[in-house]
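# let me see the structure of the following:
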Amino acid sequence: MSSAPFSRARLEELLKKRFFYAPAFSIYGGVAGLYDYGPPGCALQANMLALWRSHFVLEENMLELDTTILTPHDVLKASGHVDRFTDFMVNDSKTGDFYRADHILEDRLEKRLKEAPEAEKKEIERILSQLDDYKEVQLQALMERFQVRSDLGNELTPVIPFNLMFGASIGPKGQIRGYLRPETAQGQFTNFKRLLECNYERMPFASAQIGKSFRNEISPRAGLLRVREFTMAEIEHYVHPEKKNHPRFSEVAHLVLPFLPSSLQMEGISKTLEMTIGEAVEKKVVDNETLGYFLGRTAMYLWKIGVNGDRLRFRQHLPNEMSHYASDCWDAEIQSSYGWVECVGCADRSAYDLTMHTQWTKEKLVVRERLPEPKIMQVKRLEVSKKDIGMAYKKDAKAIVDMLERLTLCEAEDLMAKTDSEGNTAVSVDGIESLVKLTPAMAKIVESVETVHVNEYTPNVIEPSFGIGRIMYSLLEHVFWTREGDEQRCVLSLPAAIAPLKVLVAPLSNHDDFTPFCRELVTLFRKLDLNCQVDDSSATIGRRYARSDEVGVPFAVTVDFQTVKDRTVTLRERDSTAQVRLSLDDVATTIASIVRGEREWTNIVEKHGLFVQQALN
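Next up is the predicted model:
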């Protein structure tokens, strides 16, 4: 590889020239945050997803499904997205331009850091390390303290929350309120009962889904890293809340990963801790085995597709940064020229989603396991008198009863504890302007002793969530380089398994004798699902090799006059430009064995020896 420093501009020029991806509708001026994938980008994404499906869905025997993108309002109200799925926004007070508050603050602080005195530098570094943890009031205070202005130097409006979901009207008159889904998870949770049946009522198990999600980003930037429409690959692994061990944990326990726990971040430390996954779980750095298992499997997948392990870390979410549903969450962050970027989130969502959907729909999303022996248990529950509520509140009674029945036992106990001197409880109910006064006759916590034959519980969920576009761009930075001595010759060292094209077929010239051999090679490659391309243009063979290197084609097969005589061809490897000579009949199976990971290029060189007579780069 070349010792030349990485150039983002050169990479972006290459990706544009070879149409990996480009701004959507550019002939109309385009829309920020929307991108189209061209042939190589489309093939690269498809291959990454095929390997993801093999690595996770097939390897773990997951239940894959494809749920709808349009999502009714109530589903996302129950999940918390309607109320909590927000970023913080500010506006230029004169032009009205939008900025994401933490992004513009981060940009200004990083610029200030370069010139700040030593004492202030430490304070700024501490703020930057905790920026994801700040909420509205804290961000506003920092904006004022550092006198943050817009790009034009104008004052900014106060920090406000902005919901990131795209609204949608469903039906000819828009009578059904909905959204484009912000994640693929909710469709999996609402199908939990069907999935459990598909798995013969056995626990634990996992579902998986690959599909589009949508987020109305305030200020899309950095190409594929922050967009409004993107592909996600998500897993929901359902476990017993008290049994979060994993039967295959030993397979990953020895892997050493770079961890950045929240405790270090709160101290302003960004240096990672290197430890095995087994040690991280044992010391409770990572909460449980199942979460640790998926951190390990995530790392293995990222290494497999070519992500540089030295530029990968696992960062734990800070307390305020943690999603409303998560009890623990780690991001697989990949370093690029844009800094450390979250590409995979691995969260323990506890029982939040299934519990909330149960409360909203009255459909129990639970697991029932018959006990070996009956148990006598003391059971608590909220007793609601529809009659008393109906007599007191008439037309508002249904809304009050629905609200009470959606409460968990913990929420009900907290609510009932807040009583006045007469034992009454005042609560607010959506759609009712004044507070509702509940008497003990209307709602109370009751206890009873019951003989239980079935253990009923709501599963917890461990969720690895992959942002495919972010991973793709970070990967492209990691595999991009230029030939030593010729920085115009760009190379993408994509692993053979995910390369958009596997083989270039290059006849030495456009001589008619070469045509039948090229056709035969294409047929052989297609039979083995090896995506290939014939380049019989008038360009020199070296130039054709260079063009294929730019889109990451790992192998090139050259047909020459020797091929006509004895049916042998040269096989060139992209990174080293080394070549071997072998039979045309064997070349397809040889390449296929490397793509499948059964052999490496060094094994091929050992078997056939280097061919140097016509070794053209």
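
# for the rest of this, base every contact and every neighbour count on C-alpha atoms.
Will do.

# residue contacts, the residue nearest the centre of the chain?
Nearest to the mean C-alpha position of the chain, by C-alpha atoms, centre = their mean, lies residue 466 at 2.1 Å. Applying C-alpha atoms under 8 Å, 6 or more residues apart in numbering to residue 466 gives the contacts 232-234, 343-345.

# let's see this one next, to set against the first:
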Amino acid sequence: MASGMTTKDGKPFDRAALDYVLRRRLFYTPAFDIYGGVSGLYDYGPPGCALTNNIVDVWRKHFVLRENMQEVDCTMLTPYEVLKTSGHVDKFADWMCKDPKTGEIFRADHLVEEVLEARLKGDKEARGQKVEEKGEDPKKKKKKVKDIAVVKLDDALVTEYEETLAKIDNYSGDELGELMKKYNIRNPANGSELLPPVAFNLMFQTAIGPSSNLPGYLRPETAQGQFLNFAKLLDFNSQQMPFASASIGKSFRNEISPRSGLLRVREFLMAEIEHFVDPEGGKKHERFDEVKDVELELLNREVQLAGKTHVETTKIGKAVETGLVDNETLGYFLARIQLFLLKIGVDPKKIRFRQHMANEMAHYAADCWDAELLTSYGWIECVGCADRSAYDLSVHMKKTGAGLTVREARKEPLKIEEFQIDVDKKKFGPKFKKDAKPVEAALEALTQDLREKLSLDLEKDGKIVVDVPGVGDGKVEVPKELITIEKRTRIDHVREYTPNVIEPSFGIGRIFYALCEHSYWTREGDEARAVLSLPPTVAPTKVLLVPLSQHKDFKPFVRTLSDTLLDLGVSFRVDDSGASIGKRYSRNDELGTPFGITIDFQSVKDNTFTLRDRDSTKQVRASLDDICKAISNMVQDREKWADVAARLPAFEAQEAEAS
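Sure, this is the predicted structure:
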């Protein structure tokens, strides 16, 4: 069972039972299984592929098409220089600690979290309180905290533990090390003292080309390709701002200790949006009014820093108005993220948005909120929505000199007084020879304050000294006869600026797994009959065709129904096995198949068929055209089962649901 989680029908959630169904029905399976597997790597089977593709299809329609985004597909191999410039080489890391006796590696924040949670559990048991058990992840067996004593803790220590856990994402490596010392956190398996936490870069390193002289990485995100193509995308969009790009593809992170099944893996599918916006004007969004009344469950950073986790239900319009959410564009996407998650079937009572605290904020982010989904593993980040400011475009532009800016005509010309630098080209080149270009570039890069100061130095000393890295000792003297620095007025007809970026980033695998947990339940009175109540829009297979038997008279009807469903683009399976009707429906309920069509002897007589609803097991009977139209409408979310049941005749005959 799992930490207080219940299924949609109110029963205690059983993670092991769901995992058994998902693996047995080949939604996913450990990669390289016959070789013993590799932690954090999984393969998806036919229903898993179909569910993933359907989630992505809804995502593409909800965002890319609805928002008229520019979709790109960029390479997964990324040169070292790109990720060095973006900051990932230096900062994309988690904290790990090692057992010097066994060599076992732990992710520091996860270890602190596990041990403190286990101690709190022991305290509750000592106080006679009911404790819900968490389901066991097979890959965590070695590191599972075992045999924690049932000991009553001091009330103050309980509060301290709870506050520490509420802020667990906000601690630095040194702070995690201090927590481990303070609370005597050791290797749970053998009690060994662990080495202090050290940073571990999560990127997979590789070499590009046969000579291995071009170092690179497998990308940790899809974003950088979008930033590097910004100028081309802006041109493709006819230089119109704002606009958004989108990318769907694999990313890679070398997790320290993969755990929690599909929730923490080393290779995963991402869907990312980069919405480029003018930083002036408060980052307004022209369609914000459409979502301003959407209510979100918000957990802000102040509440977390106080050691609490309570959320506040807030309309996104109010959250932006009060400054809790920084701007309209960020708020617009938070609301649109929730609408997407609800559309694919996520439980509305198991969604919250948590604001990042200072220490956990990505190096590029100005503000960030995570859409977290409640699972048997706790609250899991499934979507991040960050205001990346102008960080990425600015650093790549500075490194390469590429024009990653927007130029637009001003409505009114602008008079600008500034210090301008002129160099005497005829004398400058002969004086500095091969260093002429870097020296001139250093002069052009000088700020207005420095230019003003150097103009005074030039007048006073007859020369200036500028910093030019890589030339001589890094200091270069420029005499008065080679340069002029004067304050002048110019008329600017064109405004040039670097856009800011709002980035919603979706972990498709995590959404996939959380959706399966939210959709799973068992039939009343028969715990062996599992059901995945996936919405028709994302269900791997939409329809099960069930001939009553293998009688030859049924075959033409199976073919006609198959052809009609194919023409409608509706996926289906045919089950004409010798199992009972109930058994055949039951094993497809596990696959999330929402509808079933039964072909019986009445079909042969009058060309009518029964249509079964997975969740209620209710049936209607109608003509082929009416049945297929109803299915098409429900798959495209134009109708619900209740609408169909209200307009088509109910079928009351016994279905033989029992196996």
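
# and the TM-score between these chains?
The TM-score (TM-score structural alignment, normalised by the length of structure 1) is 0.92; 609 aligned residues with a C-alpha RMSD of 3.1 Å.

# setting aside sequence neighbours, what's the nearest residue to the aligned residue in structure 1 for residue 228 of structure 2?
Residue 228 of structure 2 maps onto residue 190 of structure 1 when the alignment is built from TM-score structural alignment. In space, residue 190 of structure 1 comes closest to residue 357 once its chain neighbours are excluded; the distance is 7.2 Å by C-alpha to C-alpha, 6 or more residues apart in numbering.

# the one you found pairs with which position in structure 2?
Residue 357 of structure 1 maps onto residue 396 in structure 2, by TM-score structural alignment.

# can you list the buried residues in the lengthiest strand in structure 1?
Criterion DSSP state E: the longest strand present in structure 1 is strand 367-384. Neighbour-count burial for strand 367-384 of structure 1, counted by 16 or more other C-alpha atoms under 10 Å, picks out 367, 382-384.

# packing partners of it?
helix 397-405, helix 409-417, strand 443-457 (3 or more C-alpha pairs under 8 Å, 6 or more residues apart in numbering; DSSP states H and E).

# put together TSV for these, with distance to residue 559 of structure 1 and mean neighbour count on each row.
Output for these, formatted as TSV (distance: least, C-alpha to C-alpha, whole Å; neighbours: other C-alpha atoms under 10 Å):
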stretch	distance to residue 559 of structure 1	mean neighbour count
helix 397-405	74	17
helix 409-417	74	15
strand 443-457	65	14
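
# is it possible to get TSV of those that adds distance to residue 115 of structure 1?
Formatted as TSV, those follow (distance: least, C-alpha to C-alpha, whole Å):
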stretch	distance to residue 115 of structure 1
helix 397-405	55
helix 409-417	51
strand 443-457	57
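
# who wins for proximity to residue 121 of structure 1 among these?
Among those, the nearest to residue 121 of structure 1 by C-alpha to C-alpha is helix 409-417 (44.4 Å).

# for the alignment partner in structure 1 of residue 295 of structure 2, which non-adjacent residue is spatially closest?
With the correspondence set by TM-score structural alignment, residue 295 of structure 2 lines up against residue 256 in structure 1. Distance criterion C-alpha to C-alpha, 6+ apart; nearest residue to residue 256 of structure 1, sequence neighbours excluded, is residue 276 at 4.1 Å.

# map the one you found across to structure 2 for me.
Match for residue 276 of structure 1 (TM-score structural alignment): residue 315.

# what's around its match, how many residues?
As a burial measure, residue 315 of structure 2 scores 19 neighbours (other C-alpha atoms under 10 Å).

# that one and residue 296 touch, don't they?
Yes. Counting by C-alpha atoms under 8 Å, residue 296 is a contact partner of residue 315 of structure 2 at 6.2 Å.

# quick one: contacts of stretch 331-349 of structure 2?
Outside stretch 331-349 of structure 2, the residues within contact range by C-alpha under 8 Å, 6+ apart are 55, 58-59, 62, 285, 287-288, 291-292, 294-296, 316-317, 319-320, 325, 351, 371, 383, 385, 504, 514-515, 518-519, 534-535, 537-538.

# now swap in stretch 601-617 of structure 1 and tell me
541-542, 545-546, 570, 573, 577-582, 590, 594.

# among those residues, which one sits closest to residue 177 of structure 1?
residue 594 (50.9 Å).

# in structure 2, what residues pair with stretch 541-548 of structure 1?
Mapped onto structure 2 using TM-score structural alignment, stretch 541-548 of structure 1 covers residues 581-588.

# mean distance, that stretch to its aligned residues in structure 1?
When structure 1 is superposed, stretch 581-588 of structure 2 averages 0.3 Å from its matched positions, counting by mean C-alpha distance after the TM-score superposition for structure 1.

# any idea how far the match of residue 357 of structure 1 is from residue 90 of structure 2?
Distance, residue 396 of structure 2 to residue 90 of structure 2, using C-alpha to C-alpha, to the nearest Å: 16 Å.

# equivalent analysis for residue 240 of structure 2, please.
For residue 240 of structure 2 relative to residue 90 of structure 2 (C-alpha to C-alpha), the value is 34 Å.

# find the nearest non-adjacent residue to the counterpart of residue 573 of structure 1 in structure 2, please.
Counting by TM-score structural alignment, residue 573 of structure 1 lines up with residue 613 in structure 2. Of all residues not flanking residue 613 of structure 2 in the chain, residue 595 sits nearest, at 5.1 Å (C-alpha to C-alpha, 6+ apart).

# residue 195 of structure 2 matches what in structure 1?
Going residue by residue (TM-score structural alignment), residue 195 of structure 2 aligns to residue 157.

# residues near that match, how many?
Close neighbours of residue 157 of structure 1, defined as other C-alpha under 10 Å, add up to 17.

# hmm, it is touching residue 91, no?
Yes. Using C-alpha under 8 Å, residue 157 of structure 1 is in contact with residue 91, at 5.2 Å.

# which of the three states applies to the aligned partner of residue 359 of structure 2 in structure 1?
Aligned counterpart of residue 359 of structure 2 in structure 1: residue 320 (TM-score structural alignment). On the three-state scheme (DSSP: H, G, I helix; E, B strand; the rest coil), residue 320 of structure 1 is labelled coil.
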